[in-house]
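Trainee: 3D model of this:
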Amino acid sequence: MELTYLTYEVRGDVAILGLNRPQKRNAISDAFVEELAMLVRRAESEAKAGVIHGHGPHFCAGLDLAEHVKKTPFEGVHGSRRWHEVFGWMQKGKLPWFAALHGAVVGGGLELASSVHVRVADSTAFFALPEGQRGIFVGGGASVRSARLMGLARMTDMMLTGRSVDVDTAERWNLVQYVVPEGEALEKAIALAAHAATNAEISNYAIINALPRIQDMSTDDGLFVESFIASFTATSPEAEERLNAFLTKKVGKVANPNA
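Mentor: Coordinates of the predicted model:
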């Protein structure tokens, strides 16, 4: 399939997806979502980790409003549910996903970024949820994913006031985990993804699929599920090999960041 809205490459064990509508600030259309769906599935068969980034001056400025304004309410519901489904493949699929963010990370762009597991932003990035000023409501998962990252009060503020926040504020709010100088987000995200790709596959799968579910459980239920996952992963052949390598000092200890 010839790609129209995204680019795709694999470096080692890392699949790299690039949003490629720079003339539209990488706005997300229905066709864009379908291409993303195809590439997420392709990445799962060709890589061990994934990175998503934006070509041009922005990561993604959100929903393609020119397309959306022509939809009936029922078509809008179906489109929203498709976003939920495809973004959910990233959030709870086979691979750990990393986002490299710069410029506008706005509306649907923030919803897409909230679907991955680790977010790296450079100093040019800014974040907003302007749907309230457009007479609409978030529809790509922000009410669940973005709100759980930054908290209900902060998201309510952003939606009611149209507030745009800079990258340092976004880091304090837990919207991003790494802040780097301008132009360095993509290579940092690729390096992190390559490192994650060296983990045991079963460990990565448990981290990205079990942790979000445990957060939705009661304390007792979460601890019960944790014990089973810990036991299951620890008895895998790969875990035995890695634990023995550590015990025989064939691999290094955890690095001290203060050294």
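Trainee: hey, let's count contacts and neighbours off CA atoms from now on
Mentor: Will do.
Trainee: I figured Ile214 hits Phe224, correct?
Mentor: No: using Cα atoms under 8 Å, Ile214 is not in contact with Phe224; the gap is 9.6 Å.
Trainee: more neighbours, those two?
Mentor: Applying other Cα atoms under 10 Å to Ile214 and Phe224 shows that Ile214 carries more neighbours, namely 17 against 12.
Trainee: Just give me how far the helix or strand encompassing the more buried one sits from the chain centre.
Mentor: Using DSSP states H and E, Ile214 sits within helix 201-215. Distance of helix 201-215 from its chain centroid, counting by Cα atoms, centre = their mean, to the nearest Å, is 14 Å.
Trainee: Tell me the helix or strand right after it.
Mentor: Downstream of helix 201-215, the first helix or strand assigned by DSSP H and E is helix 219-234.
Trainee: before we go on, could you also do this sequence so I can check it against the first one:
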Amino acid sequence: MGPFPILVRSVVHHVGRKSNPFLSQLFGRGSYTRRVSPVSGSSYQWLNQSYRSLILQSASESVKMERLSGSDSGIIEVNLDRPEAKNAIGKDLLKGLQHTFESINRDSSINVVMICSSVPEVFCAGADLKERRTMNPSEVQFFVNSLRSTFSYLEALHVPTIAVIEGAALGGGLEMALSCDLRICGEDAVFGLPETGLAIIPGAGGTQRLPRLVGKSVAKELIFTSRKIGGKDAMLMGLVNYCVPAGEAHLKALEIARDINQKGPLAIRMAKRAIDRGIEIELPSGLELEEECYEQLLNTKDRLEGLAAFAEKRKPIYNGQ
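Mentor: Prediction:
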């Protein structure tokens, strides 16, 4: 897998400034490079391998990854664990997310990812505004660009992702949930993009992903007013897939993850690719894309196993081959 994506303009703006304190904290000490290469079919660019190495040097204690076992093997839980700041996203937590998402994308044994919170009554409170106040405008721009590209990377993961939301998902927390394929919440969940109240706009994908999910008019009203909504309203407007009694979001998400985990993993990945890329193009081109994705599954062992299991009236055993 290629190096971790980040918006190139913000990085090039800082190239050569080895004394920049924000770069030192985010990437560690070292040289920086201007080399980039575009990714076909993507709206963002990828940095040179040297950036990836620097990022992987510093994982965060605020992001923990757990691999489930037994019949749940193939399911990964990513837990946000920064209770003192209600999982607010600062530089350290951002590094942890980047490291974790890259690790997931390199691991072919992973079939489903659940993004959860270890902190009661909160999913993610958004950006760490206390930390933000210590940054100058250039550092703020670099950080927000990094956060936006991190969520784009999350959205582009080759496996399905499920946001498990209990409590507050605000600002960058909601933008992270919007970058997942599915969203499951408890009735006590609270969603909102409060940025206009701080004289800015959602800068990590909120202005783009929210209207694509709930419609332009509804998204405008939520963003213009910074209005917060509960889990039931989020369900009615299509922001979440399921709203369950408070405290049961994880159980419901695990139920869905298990269902996905039993399906052919290559088929799930091709289905995600066909849907995500197809929705952005005209129908005829989308159908051609569907054909290409289908053809990639014709000669797989999993497809033959599925046919054999159907004929023998047994549960298929898929190996992702």
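Trainee: Could I get the TM-score for this pair?
Mentor: For this chain pair, the superposition-based TM-score is 0.90 by TM-score structural alignment, normalised by the length of structure 1; 252 aligned residues with a Cα RMSD of 1.9 Å.
Trainee: returning to that earlier point: in structure 2, what residues pair with the helix holding Ile214 of structure 1?
Mentor: The aligned range for helix 201-215 of structure 1 in structure 2 is 265-279, by TM-score structural alignment.
Trainee: list the buried ones in the matching stretch?
Mentor: For stretch 265-279 of structure 2, a neighbour-count test (16 or more other Cα atoms under 10 Å) marks 265-274, 278 as buried.
Trainee: With stretch 230-237 of structure 1 instead?
Mentor: 233-234.
Trainee: residues in structure 2 aligned with it?
Mentor: With TM-score structural alignment as the criterion, stretch 230-237 of structure 1 aligns to 294-301.
Trainee: tell me, what residue is most central in structure 1?
Mentor: The structure's structure 1 has its C-alpha centroid closest to Val116; by Cα atoms, centre = their mean the separation is 1.4 Å.
Trainee: That residue corresponds to which position in structure 2?
Mentor: Aligned by TM-score structural alignment, Val116 of structure 1 pairs with Cys180 of structure 2.
Trainee: again with Arg21 of structure 1
Mentor: Match for Arg21 of structure 1 (TM-score structural alignment): Arg82.
Trainee: distance of that match from Ser117 of structure 2?
Mentor: Note on Arg82 of structure 2: its distance to Ser117 of structure 2, by Cα to Cα, to the nearest Å, is 9 Å.
Trainee: Please say which of those two ends up with more neighbours.
Mentor: Taking other Cα under 10 Å, Arg82 of structure 2 and Ser117 do not tie; Ser117 has more neighbours (27 against 18).
Trainee: Report the buried residues of stretch 36-47 of structure 1.
Mentor: Result for stretch 36-47 of structure 1 [16+ other Cα under 10 Å]: buried residues 36-37, 39-41, 43-44, 47.
Trainee: Including distance to Gly109 of structure 1 and secondary structure, could these go into a markdown table?
Mentor: Listed next are the buried residues of stretch 36-47 of structure 1 as a markdown table, based on distance: Cα to Cα, whole Å; DSSP: H, G, I helix; E, B strand; the rest coil:
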| residue | distance to Gly109 of structure 1 | secondary structure |
| --- | --- | --- |
| Leu36 | 13 | helix |
| Ala37 | 16 | helix |
| Leu39 | 17 | helix |
| Val40 | 17 | helix |
| Arg41 | 20 | helix |
| Ala43 | 20 | helix |
| Glu44 | 22 | helix |
| Ala47 | 24 | coil |
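Trainee: In JSON lines: those residues, plus distance to Ala66 of structure 1.
Mentor: Shown next, in JSON lines, are the buried residues of stretch 36-47 of structure 1 (distance: Cα to Cα, whole Å):
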{"residue": "Leu36", "distance to Ala66 of structure 1": "20"}
{"residue": "Ala37", "distance to Ala66 of structure 1": "22"}
{"residue": "Leu39", "distance to Ala66 of structure 1": "24"}
{"residue": "Val40", "distance to Ala66 of structure 1": "25"}
{"residue": "Arg41", "distance to Ala66 of structure 1": "28"}
{"residue": "Ala43", "distance to Ala66 of structure 1": "30"}
{"residue": "Glu44", "distance to Ala66 of structure 1": "32"}
{"residue": "Ala47", "distance to Ala66 of structure 1": "35"}
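Trainee: So which of these is the closest to Gly12 of structure 1?
Mentor: Nearest to Gly12 of structure 1 among those: Ala47, at 7.8 Å, using Cα to Cα.
Trainee: my guess is that closest one meets Leu17, correct?
Mentor: No: Ala47 of structure 1 is beyond contact range of Leu17, at 11.8 Å (criterion: Cα under 8 Å).
Trainee: May I ask which helix or strand encompasses the residue nearest to the centre of structure 1?
Mentor: Going by DSSP H and E, Val116 of structure 1 is not in any helix or strand.
Trainee: which residues does it contact?
Mentor: Val116 of structure 1 sits next to 90-91, 96-99 when contact means Cα atoms under 8 Å, 6 or more residues apart in numbering.
Trainee: Pull out the buried members of those residues.
Mentor: Burial by neighbour count, 16+ other Cα under 10 Å: within these this picks out 90-91, 96-99.
Trainee: and the nearest residue to Ser285 of structure 2 once chain neighbours are set aside, how far is that from Gln141 of structure 2?
Mentor: Nearest residue to Ser285 of structure 2, sequence neighbours excluded (Cα to Cα, 6 or more residues apart in numbering): Gly278, at 7.5 Å. Applying Cα to Cα, the value for Gly278 of structure 2 to Gln141 of structure 2 is 31 Å.
Trainee: Then Arg269 of structure 2?
Mentor: Counting by Cα to Cα, the separation of Arg269 of structure 2 from Gln141 of structure 2 is 33 Å.
Trainee: Aligned against structure 2, show me the partner of Gly50 of structure 1.
Mentor: Structural alignment places Gly50 of structure 1 opposite Val113 in structure 2 (criterion: TM-score structural alignment).
Trainee: part of a helix, is its match?
Mentor: No: remark: Val113 of structure 2 does not belong to a helix; assigned using DSSP: H, G, I helix; E, B strand; the rest coil, it is strand.
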